[in-house]
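> Fold the following for me, if possible:
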Amino acid sequence: MAGRLTGDVYAGIDARLSEVDARVEARYPGEPSGRQPVHTVYVPAHRYSADLVARWGEQARAVFDACGDALGLDPAVAERVRRKLVTEPIEDLRIDFEDGYGRPGDDAEDEAAVTAGRVLAANPVTPFCGIRFKSFERATRRRGIRTLDLFLSGLLEHGELPAGFVVTLPKVTAVEQVGAAAEVLGHLETAYGLPDGALRFEVQIETAQSIVDGEGRVAVARIVQAAEGRCSGLHYGTYDYSAGLGIAAEHQSMDHPAADFAKAFMQVSAAGTGVRLSDGSTNKLPVGDALVPAWREHLRLVRRSLERGFYQGWDLHPHQLPTRFAATYAFFREGLPAAAARLRDYAAQVDSGVLDEPATARALSGFLLRGLDCGAIDTAEAENLTGLTRARLESYATFRG
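Take a look at the predicted model:
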């Protein structure tokens, strides 16, 4: 069968859209392969030590063993939480030289930066790690850069850059600060003999200017581009962002409408770019008489984030670890049967009454891979329920046909 259009028309359209094709492919490479941590634990630099991960794990296990029954968790979920608190209580550790650290003076921060780097080099015990340095605003820019430089000197004097290393750029008030941060990371790679692109950063979205700039443009999308491929994540900063909008302290929270507004912009701007998202934190700590109420609130907020496509969040206290993993495991285990069945039927081309497309298969396989990576799902049960190996799941998750 022959149509009426000539080959010149096809070639002309290809030529007309060639630059657009290249731009779209560069800007939207799709979901990156590999694991995303379910949380980032922020620890002030002056409280960081070689045994921190072990201490947090022990403290989390002790409180969960003593009070965990009050949460009414499914026994299978509770057992997985206990196992996680033994084997990997912290997935992503961020040593904080910003708000949690304060300004003790240049000499003290210089020493702390080098020391923290050396300690991390000798104890790379979490899958992901890094530091948060001070912002690139005028008042703190030089201090932040110097801290990062000195930290890397301590870290690299005895070894290599840890796998999963990422730094955090806070309080962006102009897109140009992101480009400047990318430039600094390039200079540091040269200075320390690191491969190009080895240093990456996540941007904290915690100012109004990070969402909409002074010209009325969507800033968060421009932030991703300004990072020149170095931006690995966008992290919502609950309290700085809320305070900057004038929201009363009592009403600042991860589920405030203003928070949802900002996170919707983050989600749309990051979609397809390979930049991952993280929700923020709750400041209602599960301690003392507030333990169980704060645990229930944390469970609710983590579940809410997961349902909205934010698979990572911040934790600030050891007692938040049990509920982080409990909410995450319950989410993936509850969704496992339906997701596995749909993907199995899709792979086998079975008429199940649900018409799924490649994009849905991508989402289903991505869901299962996240569950596997965090320990909510076992490899054997995933293969049994789907009939697919992990390699096949990964192929569906990255398919862009």
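> okay, CA-based contacts and neighbour counts for the rest of this
OK.
> how about stretch 168-188: buried residues?
168-175, 177-179, 181-182, 184-186, 188 (16 or more other CA atoms under 10 Å).
> cool, stretch 233-250 as well?
Of the residues in stretch 233-250, those buried under the neighbour-count criterion (16+ other CA under 10 Å) are 233-239, 241-242.
> Which member of those is positioned nearest Leu301?
Thr238 (12.3 Å; CA to CA).
> show me what contacts the closest residue to Gly237 other than its chain neighbours?
Among residues not flanking Gly237 along the chain, Glu206 sits closest, at 4.5 Å (CA to CA, 6 or more residues apart in numbering). By CA atoms under 8 Å, 6 or more residues apart in numbering, the contact set of Glu206 is 170-172, 236-242.
> 7 Å - rerun?
171, 236-238, 240-241 (CA atoms under 7 Å, 6 or more residues apart in numbering).
> Equivalent analysis for Tyr241, please.
The contact partners of Tyr241, by CA under 7 Å, 6+ apart, come to 206-208.
> Export those as CSV, with columns for distance to Thr282 and secondary structure.
Putting the contacts of Tyr241 into CSV (distance: CA to CA, whole Å; DSSP: H, G, I helix; E, B strand; the rest coil) gives the following:
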residue, distance to Thr282, secondary structure
Glu206, 14, coil
Thr207, 17, coil
Ala208, 20, helix
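> Same list (these) but as a markdown table, adding distance to Ser153.
Listed next are the contacts of Tyr241 as a markdown table, based on distance: CA to CA, whole Å:
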| residue | distance to Ser153 |
| --- | --- |
| Glu206 | 29 |
| Thr207 | 31 |
| Ala208 | 34 |
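> Name the nearest of those residues relative to Asp351.
Using CA to CA, those come closest to Asp351 at Glu206, 46.5 Å.
> Another sequence for comparison is provided below:
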Amino acid sequence: MGQQEKVATSLAGAVSEEISASLAPVDAELERRYPGDPGTRQPVHTVYVPGDAFDAGTIRSWGDQALAALDAHAPDAASFAAVLGLSDELAEPVYSRVRAKLEREPIEDLRVDFEDGYGPRPDAEEDATAARAARLIAEAYENGTAAPYMGIRMKCMEAPVRDRGIRTLDVFLTGLIESGGLPEGLVLTLPKVTYPEQVSAFVRLLEAFEKVHGLEPGRLGFEIQIETSQSIVATDGTATVARMIQAAEGRATGLHYGTFDYSACLGVSAAYQASDHPAADHAKAIMQVAAAGTGVRVSDGSTNVLPVGPTEKVHDAWRLHYGLTRRALARAYYQGWDMHPGHIPTRYAAVFAFYREGFEQAAGRLARYANHAGGDVMDEPATAKALGGYLLRGLDCGALDIAEVARLTGLTRADLEGFAAPRRGDLTASAK
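As a prediction, the model looks like this:
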């Protein structure tokens, strides 16, 4: 035992108490505005299906069409890997998991579209289509054929279509209530948001519906689509998207980038409208910073290059979609849009390859961190959070299995969740 150190202080305890009291409003504001990630599953994609095209067999049909595309244009692991440039080590695991996913859960998040994909229709027709969507979604959740997440995209809150959008939402939600209640996986999407006041108005609309039906306040959340330049930077130079998140009063669940509307708004010519355009990167970077820590997740947009036609053309479209998806994942955009059944194989291939490529390294680093073991990388609590989130996302989508994660980390799913969603303050402390 060495000599015991003498500990001396100069400040009275009242100083710390006064500082804490002065910062109490800031502490409360941090908790309110930046609660952190909700810890729930985030789908890897959102599929948009026009309201008139959606039916009870849509999800299975998309899976079957995606499988047929593989059979026709990449019937085995080697041919698929050759198209996408997958390593020999990844070829079979990725291909087999893609096929299994298409058979088991081809769509993770489905939005029945009443906006651009549906267009203007007679009121009676849109009413009937919205009521039908509610019935079919309720039946899908009841019989076990639903995607994990399902809902609608209504028309926006701008004056020309506002009343129609409100009515469609009312018809749809009322239909769900009358069919047994709101499903847990319900998602609503508000498109073409330009001003925070439009978000506030949508919140008032949802509050009114909750009150009429005696629902718990805050039961209805929604995604905000970022499709205009004004939604990124306001006339006063402030970041509009940050103000939109606050205007949602805790109801915003996601920010979805609209590739083509946003590009067109900035005057990008049609040939260059893509999710990897510099204008797209700028918008998504602002979205990402605005959403960080708020519990609101960011989604990339889509590609409009469809994998259809002869094999050579399909392969070109697959390579494009795969590359864009991998690019988004590296930039921490863990979700995107898919517009055609032929996109689903490369969506899952990109996602599965992303998680399987880094799986062993991430598992090893987290295991060493959890066990306070040394290594060639000095990780901190914030990195442990990222490692835990990475492994959980891989598990949720089917890229990884819990048995292989447990084998390499010695951790349970609950352990991973603890690392991925630490309490505020834990990021500045050592792992327990």
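> if you look at the buried residues of stretch 168-188 of the first structure, which of them are in helices?
With DSSP state H as the criterion, helices contain 175, 177-179, 181-182, 184-186, 188 from among these.
> and His387 of the second structure, helix, strand or coil?
Just so we're on the same page, residue 387 of the second structure is Leu rather than His. Using DSSP: H, G, I helix; E, B strand; the rest coil, the structure places Leu387 of the second structure in helix.
> which non-adjacent residue is nearest the aligned residue in the first structure for it?
Matched across to the first structure, Leu387 of the second structure falls on Leu364, judged by TM-score structural alignment. Once flanking residues are discounted, Leu364 of the first structure sits nearest to Ala339: 5.8 Å by CA to CA, 6+ apart.
> What's the separation between that neighbour and Phe64 of the first structure?
The gap separating Ala339 of the first structure from Phe64 of the first structure is 30 Å, by CA to CA, to the nearest Å.
> what does Arg308 of the first structure give?
Distance, Arg308 of the first structure to Phe64 of the first structure, by CA to CA: 27 Å.
> Of those two, give the one with the bigger neighbour count.
When neighbours are counted by other CA atoms under 10 Å, Arg308 of the first structure and Phe64 differ, and Phe64 comes out ahead with 22 against 13.
> which element follows the helix or strand harbouring the more buried one toward the C-terminus?
Taking DSSP states H and E as the definition, one finds Phe64 of the first structure inside helix 52-67. Per DSSP H and E, helix 52-67 of the first structure leads on to helix 75-87 as the next helix or strand towards the C-terminus.
> ok, whatever residue of the first structure lines up with Ala56 of the second structure - contacts?
Using TM-score structural alignment as the criterion, Ala56 of the second structure maps onto Ala50 of the first structure. Shown in contact with Ala50 of the first structure (CA under 7 Å, 6+ apart): 119, 123.
> host element of Ala50 of the first structure?
Using DSSP H and E, Ala50 of the first structure sits in no helix or strand.
> Once aligned, what mean separation remains between stretch 357-364 of the second structure and the first structure?
Following the fit onto the first structure, the mean deviation recorded for stretch 357-364 of the second structure is 0.4 Å by mean CA distance after the TM-score superposition for the first structure.
> how about Arg4 of the first structure, what's its match in the second structure?
Matched by TM-score structural alignment, Arg4 of the first structure corresponds to Ser10 in the second structure.
> so how many other residues sit close to its match?
With other CA under 10 Å as criterion, Ser10 of the second structure counts 5.
> I'd like to know how far it sits from Glu17 of the second structure.
Separation of Ser10 of the second structure from Glu17 of the second structure (CA to CA): 15 Å.
> likewise Gly119 of the second structure?
In terms of CA to CA, Gly119 of the second structure sits 60 Å off from Glu17 of the second structure.
> cool, and Val289 of the second structure?
Val289 of the second structure is 33 Å from Glu17 of the second structure, where distance means CA to CA.
> Please apply the same query to Thr46 of the second structure.
For Thr46 of the second structure, the distance to Glu17 of the second structure equals 49 Å [CA to CA].
> and what of Val98 of the second structure?
Relative to Glu17 of the second structure, and taking CA to CA, Val98 of the second structure is found at 57 Å.
> Which one's more surrounded, the two?
Neighbours per residue, other CA under 10 Å: of Val98 of the second structure and Glu17, the larger number sits with Val98, 27 against 11.
> What does that one correspond to in the first structure?
Looks like Val98 of the second structure aligns to Val81 there (TM-score structural alignment).
> What distance do you get for its match to Arg324 of the first structure?
Noted for Val81 of the first structure: a distance of 9 Å to Arg324 of the first structure, by CA to CA.
> Kindly report the same for Gly233 of the first structure.
The spacing between Gly233 of the first structure and Arg324 of the first structure, counted by CA to CA, is 19 Å.
> can you check Lys284 of the first structure too?
From Lys284 of the first structure to Arg324 of the first structure the distance is 14 Å (CA to CA).
> Same drill for these two, tell me which one is more crowded.
Between Lys284 of the first structure and Arg324, counted using other CA under 10 Å, the more crowded position is Arg324 (23 against 16).
> Just tell me what that one corresponds to in the second structure.
Taking TM-score structural alignment, Arg324 of the first structure has Arg347 as its aligned residue in the second structure.
> shouldn't its match be in contact with Leu320?
No: contact criterion CA atoms under 7 Å: Arg347 of the second structure and Leu320 do not qualify, at 10.9 Å.
> So which residues of the first structure form helices?
Here the first structure has its helices, by DSSP H, at 7-27, 52-67, 75-87, 106-122, 141-156, 175-192, 219-226, 238-244, 257-270, 291-307, 321-348, 358-374, 379-386, 390-398.
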